[in-house]
Structure formats: structure tokens, C-alpha cells
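Enquirer: Mind folding the following:
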Amino acid sequence: MVPDASLNARRTKQLPPYRAVFAVDTKDFSNSPSAHQEQLSQDIPKLLQRALEQCGLSRLWDTSVFGTSTGDGYYFGVDATDAPFLVDPFLTELNDVLEEHDEKVRAIDRNLRLRLRASIHLGPIPDSGLSTAMNETHRLLDSAPVRKVLDQSDPDVTWLAAILSQRVFTDVIQGDYVKQRASRFAAKAVKVKNFEDVGYLYTPTASVNPQLLDGVEEAEPVDAKQLQEDQQRAAEQAQQPAVTVNYNNVHNSFSGSSGGSVLQIGQARDINGFNGQS
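Expert: Sure, this is the predicted structure:
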């Protein structure tokens, strides 16, 4: 009996457009006095918008696909082709804006601070924002490595700590689409609930060496050939064409090896989903 091709067509769906997601969360937001939490929450999107304006990227805010407050943070999505701009110059400009804003915050309350964690990720994301890639963005944001950067940094020096996903690091940093060199990023293992991956830490004004963070695992290098064979085998088992990646010229700045090693990417799994809380 010949299979009905129309049945397969009905089961197949198009991928949503590839988008870049930028998310931020406030350090110790719940410990801020209740009287000031609403103002801090309202300040966050204004500061993001201001930073984009000051580095000539207002169009990213004006044309963002989605933008939502999480109470103690905010996230917005743009076309994936604009992902490099979220890394540079936006991160540096946002750090400067936060430092400038600190004077206003401290004038309200000497113990009040607004320091942010940020995560950047890429993936197929619909206009609603609901997707696995969005879940992963917030898992990165909530991960121990980026939290540790702010915890162990000088609060009068480091206002922003960012973590990039493996995909952003590969496409944007290793792809040489920004001036920032790979040596400025520290690869760390990320484990949040059922999500495991490798994240890349970047701090515009660092006051702690991210390679020496207490209680944070280094990313493990793996054999590039073996990784490629595993990807090929998984694709064949799924009866889907494999995507071949050339690792011949990859250089691992963090392990000190080159020519045959890449960082362990692992599989990003998150069966719980993002619930808007951090």
C-alpha cells in the first residue's frame, strides 16, 4: 500500500523564524526594600532602551518582535541577524548606563543597587516567544556561573555579567562578527534543573577572574571527530539529514588545545519549561 503523502505533509510544520533573545534579571531583587521594587522594575526596560539608543541601535528596540517584563527583569527578541549587536556594542553600553544610573539609585537609598545578569541565545522562536529556545535563555540567565560573577565581583565596579549560549558563541564570536575575541569569554558548564549546556561568560568591567570562580565547573573538551560521529549517528537514527560541521580549524582558548578539540556542547534538555520566574 502506498503511503498517503498528504498525511506526512500535514504532520510537518515550518520552523518559526530564527530570533535572538536578550534577557536580563536583577541581582538580589527580592532583597530590595518593597517600597522600591516597583520603581526598579520600571527602570529596567528604560535602561535597556537608553543603552540601545546611545550606541545607535534604537531600531532593535523599535522593531523588537516581543518584549516582556518579568518583574525583576526583562527580555526582548530581535531578528537573528542582529545577534552580534547584542553582544557588541550593547553589553558595554548597558554596563555604562547601569553605572551612571547607580548614582540615582543610591540617592534614593544608600543600600539600593541595580546590577544585572544578562543572557543571549538564538533559536526558532515564534512571535509569542513561547519556545524551547526561550526556556533555554532563562535557564542560562538563572545558572550558577553568571550568578557567581556578580556574587564575587566588586559591586562598585561590575554592574553587568553576561552569559552567551553555545550557539551565540559559535556563530557570533568564533564567526568573527564582533571585535571581542574568544579569549574574553570563559566557558563554564551550565546545569539548571533538567537543562545542561555550556555557557560563555563575559563581563564588560570585570573585577573577578571568571576562570577562577568558586563552585563553578569548567567546560570539558571533547574529541571533535567523536562529536561529529555522534551527531551523524543521531541524525541517521532520526532519519533526518545530518548537518556537517567542520571542526578542523577550531581553537579552544580555554583548554589550551587546538586543532582537534572543541568544547562539550551536550544536549540542551528542559522538560519543565520557563514559567516566568527566576
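Enquirer: all contacts plus neighbour counts: C-alpha atoms, from now on.
Expert: OK.
Enquirer: Test my guess that Gln54 contacts Leu94.
Expert: No: the criterion here is CA atoms under 8 Å, and Gln54 misses it with Leu94 at 9.2 Å.
Enquirer: Between those two, tell me which one has more neighbours.
Expert: In this view Gln54 and Leu94 are compared by other CA atoms under 10 Å, and Leu94 has more residues nearby, 23 against 14.
Enquirer: which residues touch the helix or strand hosting that one?
Expert: Leu94 belongs to helix 90-108 when assigned by DSSP states H and E. Applying CA atoms under 8 Å, 6 or more residues apart in numbering, the external contacts of helix 90-108 come out as 47-48, 50-52, 54-55, 112-115, 158-160, 162, 204-205.
Enquirer: before we go on, could you also do this sequence so I can check it against the first one:
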Amino acid sequence: MTTPQDPGYTGVSELPPYRSLLVVDMKDYSGAPGRHHAHLNAVIPEILQRAFARCGLETLWNETTFSDSTGDGYAIGLPSKRLPFLLNPYLGALQEELAERSRTLVAAGFSAIRMRVSVTVGPVSDSGANGVSDGAGDARVELHRLLDSEPVRDLLNRSGEVTRVAAIVSARAFEDAVAAGYTDEDPRLYVPAPVRVKRYQGQAYLRVPLPSGDLLASGFGRKPSDSDEKAESKATLSAAVTPTVQADDHSRNRRGGIGNITGTVNSLVTDPRGPVNTGSGHQYVSDRPDTHEPR
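Expert: Below you'll find the model as predicted:
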């Protein structure tokens, strides 16, 4: 019997451990004064830890197998079995923690904090020592592509200040934790959204613990902007009125001309000496009123 140590298995390797992954990003971090950045960098993981404690899951913070600051955000890895808790009750607890912490920050001269959150699950490197290369893999790439995607950014842009958290969940995490019933939530609380960021393309699910503003009026789906509607209208109009033109030399009179035009044309300017032929009959425009024949 062959074993993974046999030469025939060269190039094949075991999967790294599956981990539940969460990353957050502070909205408008770059808009804060530079002198505030160091404080915000330190307070973000503190907020995440306090949110675990708020919902009675403080021990989960101690189970993180790796963590990583992104400056304006923070990423953590947990055992895969902890995935459901990152969605329920953690997202709601993070909303509450940010609301309370923002009041304190504003009183101290800082800006209120709102966050985008991304959650997924998959195999990533994990040495157990929180090394610099821990958390690497396709699942980690997906985690950050989802966080940077337009659908989740749009949620915060269209919501009021009361909405502190907008989350996006990978299809795998949704199917494993939500659709399978482990989060004890109605799956209809999650809104499907296609995602395309750089070379990443996939389906994801949006979740907002406390919707407000236009999210209540119009839902989670992005409303077409004026520029989108104008571009679409222009493309439709262009397709409708663009004629097919074939040039005709008209060498007999050594004049340029237009042989055939198909499509809808709003106006046509031609040589007054004609001829212009439309339809199945003949219509000639000429500078000689006594004849329908061209010169």
C-alpha cells in the first residue's frame, strides 16, 4: 500500500486546517486626521474583543489561532466549528458595541466608527504560533475581495449613521452555517448579491443587523445611479438610431453619395442636386424642378 511519503505522491500535499475567517474595515478611516490613526489602529481589535464579551462569547477571542491588523481593519481566524457564532450573535453585538463606543469617541474628539465586515470559511495556513504567514490561502483572498466589493460598500453609503455594521458572507459560509440552520436565523435575513472584484467572481450574502435610511426604503439591492441610467439610455439610443451606410462612388457624375441606409435616422443632409432614393419607389431631390432625372 502506498502512503503519502512514497515518491509517487510527490507534489501532492495535505489540506491546511479549515478556519472561520472574519475581517473588518473601518469606513472613512483615511478621512480621520493622521494623528488619530494610531489610536484607531489600537481601538479596532479592542472593539472586536469587547463585542465577543458583549454577547457572552469572550472565550472565543482567546481561541483565535491568528490575527492580523490591516491598519484600518483587523482579521482573525477561529476554528471552523465557531463559524455560526461569527454571524449570530456576533454581528448584532458588534453593532451594539460600535454604537456605544462611537459615543465615547465622539465625546473625545474622534469620529464615530462604522464597519464593513466579511466572513468566510476555508483551508488556510496555520502554524498555531500566529506567524506572519498564517492565514494564507484562497479563503483569505476571498475574505478580502468580499470586504472590498461594491455591494457591501453600498450598504453603508445608503444607510443612516445608526447603521454601524454592514456584513457580507461568502456562499460557503452561508450554506454551511445559515442555510443548514446552525445560526438559528431565518435565511431570508441574508440577501444574495453577485460579487466581482478584480479576478474574483462569486455569489455572496448581505446582512445588516440594524438597517436604516435608504436600506429601509429601497432594500439592500443597489439602486441604479443617474450615471448608470444615462449610460444605459445612451447605449439603447445608439443601437436604435445607428444606420448602416454603404458608400457609392457615383462615378457617372463624379459626386460622392450614399447608397443604402438601414435603421432609424432622425435627419439626413444631402447634396441638393440629388438624387435621394427612399423606400421601394423613387424620390429625387434635384435643383432642376422640371425633371425627376438627375443631371
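Enquirer: Mind reading off the mean deviation between the following helix or strand past the helix holding Leu94 of the first structure and the second structure?
Expert: Elements were assigned by DSSP H and E; along the chain past helix 90-108 of the first structure, the next helix or strand is strand 116-124. Here the mean offset of strand 116-124 of the first structure against the second structure after fitting is 0.4 Å, by mean CA distance after the TM-score superposition for the first structure.
Enquirer: Where in the second structure does the helix or strand following strand 116-124 of the first structure fall?
Expert: Using DSSP H and E, the helix or strand that follows strand 116-124 of the first structure towards the C-terminus is helix 132-141. Under TM-score structural alignment, helix 132-141 of the first structure corresponds to residues 138-147 of the second structure.
Enquirer: In the longest helix seen in the first structure, which residues are buried?
Expert: The single longest helix within the first structure, with elements called by DSSP state H, is helix 34-54. For helix 34-54 of the first structure, a neighbour-count test (16 or more other CA atoms under 10 Å) marks Gln37, Leu40, Ser41, Ile44, Pro45, Leu47, Leu48, Gln49, Arg50, Ala51, Leu52, Glu53 as buried.
Enquirer: tell me the angle of it relative to helix 90-108?
Expert: In terms of direction (axes from the mean of the first three to the mean of the last three CA atoms, to 10 degrees), helix 34-54 of the first structure departs from helix 90-108 by 140 degrees.
Enquirer: how big's the offset between helix 34-54 of the first structure and the second structure?
Expert: Looks like 1.0 Å for helix 34-54 of the first structure (mean CA distance after the TM-score superposition for the first structure).
Enquirer: Tell me where the first structure has strands.
Expert: 18-26, 66-69, 73-79, 116-124, 160-164, 186-192, 195-202, 221-223, 261-263 (DSSP state E).
Enquirer: wait, which of the ones you listed is closest to Pro145 of the first structure?
Expert: strand 186-192 (6.7 Å; CA to CA).
Enquirer: mean distance, the closest one to its aligned residues in the second structure?
Expert: Mean deviation for strand 186-192 of the first structure: 0.7 Å (mean CA distance after the TM-score superposition for the first structure).
Enquirer: What span of the second structure is that strand aligned with?
Expert: The aligned range for strand 186-192 of the first structure is 191-197, by TM-score structural alignment.
Enquirer: Which residue, other than its chain neighbours, is closest to Leu15 of the second structure?
Expert: Nearest non-adjacent residue to Leu15 of the second structure, counting by CA to CA, 6 or more residues apart in numbering: Pro123, 6.6 Å away.
Enquirer: scratch that, Tyr177 of the first structure
Expert: Pro84 (6.2 Å).
Enquirer: Could you count how many residues lie near the one you found?
Expert: Neighbour number of Pro84 of the first structure under other CA under 10 Å is 21.
Enquirer: Could you tell me which residues make contact with Pro192 of the second structure?
Expert: Here Pro192 of the second structure is in contact with Gln203, Ala204, Tyr205, Leu206 (CA under 8 Å, 6+ apart).
Enquirer: about what we covered before: you'd agree the residue nearest to Leu15 of the second structure is up against Gly137?
Expert: Yes: contact criterion CA under 8 Å: Pro123 of the second structure and Gly137 qualify, at 6.8 Å.
Enquirer: More neighbours: these two, which one.
Expert: Pro123 (19 against 14).
Enquirer: Turn the strands of the first structure into a markdown table, columns for distance to Gly215 of the first structure.
Expert: Formatted as a markdown table, those follow (distance: least, CA to CA, whole Å):
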| stretch | distance to Gly215 of the first structure |
| --- | --- |
| strand 18-26 | 21 |
| strand 66-69 | 30 |
| strand 73-79 | 25 |
| strand 116-124 | 18 |
| strand 160-164 | 17 |
| strand 186-192 | 11 |
| strand 195-202 | 15 |
| strand 221-223 | 19 |
| strand 261-263 | 19 |
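Enquirer: Need the winner for burial among those strands.
Expert: strand 160-164 (a mean of 29; mean count of other CA atoms under 10 Å).
Enquirer: Centre of the chain to that one, how far?
Expert: 7 Å (CA atoms, centre = their mean, to the nearest Å).
Enquirer: Does Ile258 of the second structure lie in a helix or a strand, and which?
Expert: With DSSP H and E as the criterion, Ile258 of the second structure is inside strand 257-262.
Enquirer: in that strand, what counts as buried?
Expert: Gly257.
Enquirer: That one corresponds to what range in the first structure?
Expert: Going by TM-score structural alignment: strand 257-262 of the second structure matches no residues.
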